[in-house]
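Undergrad: output the structure for:
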Amino acid sequence: MVLKPAEGLARGPRGLAQPALKCRGREYLRLIYGPEYTAPENLARLRQRRVRGKQSLALREFALGLEALYRFVEHEPLYRVHECVFGVLALESEPMDASL
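TA: Predicted structure coming up:
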């Protein structure tokens, strides 16, 4: 399941809210983290993981995507739209823990 803001951009107390949240089921998480992921010591370790980097990356990609759309709608030159697209591609090439 993916949750998104209902109308436009969602803003929280600290700025733009993350545009989507992925909810994974128990069986999917068992495939990612192994059959013993529900053991108390493993759950404690998983809860301590820092996801701020991935959240920040998602927000930057989202902002660049919106900027690309605005530039396209405003009929700016294509190279201006491509600046944002290449920015998103560059951000996606940054190493990140895929299981977050």
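Undergrad: only C-alpha atoms for contact and neighbour calcs from this point on.
TA: Noted.
Undergrad: pick out the residue nearest the middle of this structure.
TA: Ala58 (3.2 Å; C-alpha atoms, centre = their mean).
Undergrad: could you also give me the structure for this second sequence? I'd like to compare it with the first:
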Amino acid sequence: MKCRGREYLRIIYGPEYTAPEHIERLRPRGLGTKRTLALREFALGLEALYRFVEREPLYRVHECVFGVLALETEPVDPRL
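TA: Purely as a prediction, here's the structure:
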């Protein structure tokens, strides 16, 4: 999962992004979609690792990897 720090957010939103009027503007963007997508990608990554460690056939590991790649094609606001 990606974690954005204050300095990165300043680059994206500007130096005054923590001002109350800017926070109110940014809040409705809704991170739910991005958060759900990141959690699904993380879960698939863990499943791929589990399958690899359990020495399952390689195609079973690749199923998870291809699932992550498919999720990455979902359109999401890249600035979040």
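Undergrad: before we move on, back to that, what's the residue nearest to the centre of structure 1 aligned with over in structure 2?
TA: Matched across to structure 2, Ala58 of structure 1 falls on Ala38, judged by TM-score structural alignment.
Undergrad: also Tyr28 of structure 1?
TA: Per TM-score structural alignment, Tyr28 of structure 1 is aligned with Tyr8.
Undergrad: contacting residues around the match of Ala58 of structure 1?
TA: By C-alpha atoms under 8 Å, 6 or more residues apart in numbering, the contact set of Ala38 of structure 2 is Met1.
Undergrad: next up, the contacts around Arg51 of structure 2.
TA: Arg60, Val61.
Undergrad: rerun at 7 Å
TA: With contacts defined as C-alpha atoms under 7 Å, 6 or more residues apart in numbering, Arg51 of structure 2 is in contact with Val61.
Undergrad: quick one: it from Phe42 of structure 2, how far?
TA: Per C-alpha to C-alpha, to the nearest Å, Arg51 of structure 2 is found 14 Å from Phe42 of structure 2.
Undergrad: what of Leu80 of structure 2?
TA: In terms of C-alpha to C-alpha, Leu80 of structure 2 sits 17 Å off from Phe42 of structure 2.
Undergrad: please enumerate the helices of structure 2.
TA: Per DSSP state H, structure 2 carries helices over the ranges 6-13, 20-26, 32-53, 58-71.
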